[in-house]
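*Asks:* sequence and predicted structure are below.
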Amino acid sequence: MALFSYHQHSSEMFLGFIIFLVFKGVLGATFTFVNKCDYTIWPGILGKPDLGSTGFELKKGASRSFQAPAGWSGRFWARTDCKFDDSGHGTCGTGDCGSGSIDCNGLGANPPATLAEFTLGSGSQDYYDVSLVDGYNLPMMVEANGGSGTCASTGCVADLNRRCPSELKVDGGDACNSACRAFGTPEYCCNGAFGSPSTCKPSTYSQMFKSACPKSYSYAYDDATSTFTCTGADYTVTFCPSSSPSLKSLMGSGSDSGSSVEQAALATSSWLANLATGDSIRIQPCAAALFVALNLILSLLVYL
């Protein structure tokens, strides 16, 4: 009798687990947005079907959640320096969607803007990434909660506005363009004769982005190290996530070592940017390799 009771209980638990998975696949995922920036932001949403909002205000320290159905596909980003009147009409300094209102109404972000992109599976894997292909306006982190599979966190926590080359920087320094947007040439935009993975390779600019944010998309064909999967998870999208403990201890030690390392990294990045546009002085190939290696080492020291 006790053995029968045990097997009955186990069967009920297994059945409950299967029902949970089925309903989880139907329900999709909950997206929670958290603002850790020192200022108000206005997240934008572009995707189908509609989640009930296409844009909203999120004050410093606030959070807000939305339920997305299975099969939902779309993107999120933050708009900054927005000025809206009492009727909700206005514009934003970065990430503006051009709708003239708080709601984006089916319009995407005007580059440059850091993007979080999702495709939710229907009882199968979700795909997600953080993309800098359209440039960067603020740090962003995506974390998967309660799912199965790899479910790795991804994002860009580095302040790329501070290390943005002058030729990519927007007026005011509040965002950093991609090389495609800045120059518009096929080799940077991965179109025309450069419209395939075999012909469009990482540029010096995309490599700078990648060294600072190794898990983010740095150019159009950066799939291998930038796309992540998870099954049955909910997701937290954090704007301006807190710095890592190692970076906090480095910059808060009271010495000048942290600032010296960062200044050296910025200087090396500027040299690489000049090299890409042909403005740098001529140097031997071995010296160029040394500079690239130094840039990667310094980026790891500052941002990891």
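*Replies:* Ah, there it is.
*Asks:* contacts and neighbour counts: CA atoms only from here.
*Replies:* OK.
*Asks:* what's the closest non-adjacent residue to Met291?
*Replies:* Actually, residue 291 is Phe. It isn't Met. Thr268 (7.1 Å; Cα to Cα, 6 or more residues apart in numbering).
*Asks:* for the protein, what's the longest strand?
*Replies:* For the chain, the strand that runs over the most residues, judged by DSSP state E, is strand 73-84.
*Asks:* may I see the buried residues of that one?
*Replies:* Ser73, Gly74, Arg75, Phe76, Trp77, Ala78, Arg79, Thr80, Asp81, Cys82 (16 or more other Cα atoms under 10 Å).
*Asks:* Thr32: which of these is nearest?
*Replies:* Taking Cα to Cα as the measure, Thr32 lies nearest Phe76 of the buried residues of strand 73-84, at 11.2 Å.
*Asks:* and that closest one, what does it touch?
*Replies:* Pro43, Gly44, Ile45, Leu46, Leu115, Ala116, Glu117 (Cα atoms under 8 Å, 6 or more residues apart in numbering).
*Asks:* between which two of these is the distance greatest?
*Replies:* Pro43 and Glu117 (13.3 Å).
*Asks:* who has more neighbours, those two?
*Replies:* Pro43 (24 against 19; other Cα atoms under 10 Å).
*Asks:* if we can go back for a sec, after the helix or strand harbouring the residue nearest to Phe291, which helix or strand is next? Please name it.
*Replies:* Element membership of Thr268, judged by DSSP states H and E, is helix 257-277. The helix or strand immediately downstream of helix 257-277 is helix 285-303, counting by DSSP H and E.
*Asks:* can you classify the residue most central in space within the chain by secondary structure?
*Replies:* Here the mean C-alpha position of the chain is nearest to the C-alpha of Val130 (Cα atoms, centre = their mean), at a distance of 3.0 Å. Secondary structure, DSSP: H, G, I helix; E, B strand; the rest coil: Val130 is strand.
*Asks:* put this beside the first:
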Amino acid sequence: MACHRAGLLAMLILAGFGLQGCKNLKEIEPPETVLSLPPPVTPIPLAVLPVVTPAPVSLQPLPPLPPIQPAQVAPEQPAAALSAAVAQPRLVVWNNCSTLPIWIASSGNVPPPATRNVRILPGQSYSFYIPNAGLSSTRFWPKAWCDDLGQKCTLGSSGGDGQDCPAGGCAPPIDSKFEASFGAVGVDCAKDNKGCDWWDTSAVDGYSLPFKLEVDSQCPQAKKIDCLGLSFAECPAVEWLGKSVGNQDLRVVDHVSSKVVGCYSPCGKLTYSNWGNKVGQHAPDSDVAKMYCCPTPPVSPQQCRAGPVEQSAFVNLIHQKCKNVYGYAYDDAAAWHIVETFQNALIERLLHSSPRLFAKACEGFLHGGGCYRTD
């Protein structure tokens, strides 16, 4: 396209110059000049040329063309022989909501598409290409009701690398998250951790949209993750978070529209002050929050699992409606997944299920106050 565009530009410039030159010539009046004619010239008679008869031409048939040889197809290379620079579509995100477009945001180390926020229309999908050499510490999360660039969203504008926030400030980062470290293709997972895919779907900070995750059939040992039962209506409106703060409402309320747009985890409620959350003034290692956020140190994994967060209404909801997902920091037994790396290994489907369940999930958000239009 660059060559064609440069050629077109050059041609336009040349045409403009030529037309301007013709106009200038027309404005100049030629001087009066008297022309004298030469004397008439006596015509020279033409010689009579003999008629030449062409020799007969004998047409011979062309020799037959050689037979077409079949194309030589290179043998398929093993995964280990693939260049580390090659990328494969190893994560596919579907939007199976019937009417709601979504945007998928990703962490800064993910190879960028045309934009940091990818718009996915209802019923459509987007494939994220991951280098065969692997990629560590990636994060993906959904956004909705955004501007044309996928920014300033009612749901999911919680900041991050390359992300913008509404005028009233970033939302609390309670989004439904998919986190993964993708291993190197062709490396034996049993012998080298670099050949393993590690991932989790985290609700440690809270959740926004329901989702379902399906793993490629090449990974039969991977656990199924189905969080379609999550909704804003299920979010605990009364959660005991200790004597200092008492009962708290974990529903995330948009400070402009007063609509519910997500659900805090106990740790998120105590540590995120976005949008005027008065309880969210505590550090994760404070006396008020440490047994819900479980920073190590001072809280060991064993102390965390024996503490109040394991028995909280929020974590019980996650374990019931969203099995195999992190409900708190040391929920590893429920949520940590590892498989050998394959191409096309992971498929995440947002709001994906049978039409009945799928419609029910969307309807729950619409009537629960979370799915609403701002235009």
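*Replies:* Cool, the structure landed. Keep in mind the model is a prediction, meaning the values are calculated, not measured.
*Asks:* which of the contacts of Phe76 of the first structure sits closest to Gln207 of the first structure?
*Replies:* For these, the nearest to Gln207 of the first structure is Leu115 (18.1 Å; Cα to Cα).
*Asks:* what do we get in the second structure for the closest one?
*Replies:* Alignment note (TM-score structural alignment): Leu115 of the first structure maps to Lys177 of the second structure.
*Asks:* and its match, what does it touch?
*Replies:* By Cα under 8 Å, 6+ apart, the neighbours of Lys177 of the second structure are Arg139, Phe140, Trp141, Pro142, Thr201, Ser202, Ala203, Tyr207.
*Asks:* Asn95 of the second structure now?
*Replies:* So Asn95 of the second structure contacts Pro101, Ile102, Ile120, Leu121, Pro122, Gly123, Gln124, Ser125, Arg349, Leu350, Leu351, His352 (Cα under 8 Å, 6+ apart).
*Asks:* and those residues, which of them are buried?
*Replies:* Pro101, Ile102, Ile120, Leu121, Ser125, Arg349, Leu350, Leu351, His352.
*Asks:* show me those residues that map onto strands.
*Replies:* Ile102, Ile120, Ser125, Arg349, Leu350.
*Asks:* find me the equivalent region of stretch 19-38 of the second structure in the first structure.
*Replies:* Counting by TM-score structural alignment, stretch 19-38 of the second structure sits on no residues of the first structure.
*Asks:* need the counterpart of Trp103 of the second structure in the first structure.
*Replies:* Checking with TM-score structural alignment, Trp103 of the second structure has Trp42 as its match.
*Asks:* so how far is Glu143 of the first structure from the nearest residue to that match once chain neighbours are set aside?
*Replies:* Distances taken as Cα to Cα, 6+ apart put Glu57 closest to Trp42 of the first structure, at 4.5 Å, once the chain neighbours are dropped. Look at Glu57 of the first structure and Glu143 of the first structure: by Cα to Cα, to the nearest Å, they are 21 Å apart.
*Asks:* over to Glu262 of the first structure?
*Replies:* Distance from Glu262 of the first structure to Glu143 of the first structure, by Cα to Cα: 27 Å.
*Asks:* could you do Tyr219 of the first structure as well?
*Replies:* Taken as Cα to Cα, the span from Tyr219 of the first structure to Glu143 of the first structure is 22 Å.
*Asks:* ditto for Ala29 of the first structure
*Replies:* Using Cα to Cα, Ala29 of the first structure is found at 12 Å from Glu143 of the first structure.
*Asks:* between the two, which one's more packed in?
*Replies:* Using other Cα under 10 Å, the more surrounded residue of Ala29 of the first structure and Glu143 is Ala29, with 24 against 16.
*Asks:* what sits against the more buried one?
*Replies:* Counting by Cα under 8 Å, 6+ apart, Ala29 of the first structure has contacts Gln67, Ala68, Pro69, Ala70, Leu120, Gly232, Ala233, Asp234, Tyr235.
*Asks:* could those go into TSV alongside distance to Asn110 of the first structure?
*Replies:* TSV is the format used below for the contacts of Ala29 of the first structure (distance: Cα to Cα, whole Å):
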residue	distance to Asn110 of the first structure
Gln67	25
Ala68	24
Pro69	26
Ala70	27
Leu120	24
Gly232	31
Ala233	29
Asp234	27
Tyr235	24
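*Asks:* weed out the non-buried ones from those residues.
*Replies:* Ala68, Pro69, Ala70, Leu120, Gly232, Ala233, Asp234, Tyr235.
*Asks:* residues in contact with the helix or strand the last one falls within?
*Replies:* Translated: Tyr235 of the first structure. In the assignment (DSSP H and E), Tyr235 of the first structure maps to strand 234-239. The contact list for strand 234-239 of the first structure (Cα under 8 Å, 6+ apart) reads 29-37, 78, 116, 138-147.
*Asks:* wait, a strand at Gly243 of the first structure?
*Replies:* Careful, residue 243 of the first structure is Ser and not Gly. No: the assignment for Ser243 of the first structure (three-state DSSP) gives coil, which keeps it out of a strand.
*Asks:* nearest residue to it other than its sequence neighbours?
*Replies:* Nearest non-adjacent residue to Ser243 of the first structure, counting by Cα to Cα, 6+ apart: Val157, 7.1 Å away.
*Asks:* contact partners for the one you found?
*Replies:* Here Val157 of the first structure is in contact with Pro139, Met140, Met141, Cys213, Cys240, Pro241, Ser242, Ser243, Tyr303 (Cα under 8 Å, 6+ apart).
*Asks:* ok, so of those residues, who is nearest Ser10 of the first structure?
*Replies:* The nearest member of the contacts of Val157 of the first structure to Ser10 of the first structure, counting by Cα to Cα, is Met141 at 38.8 Å.
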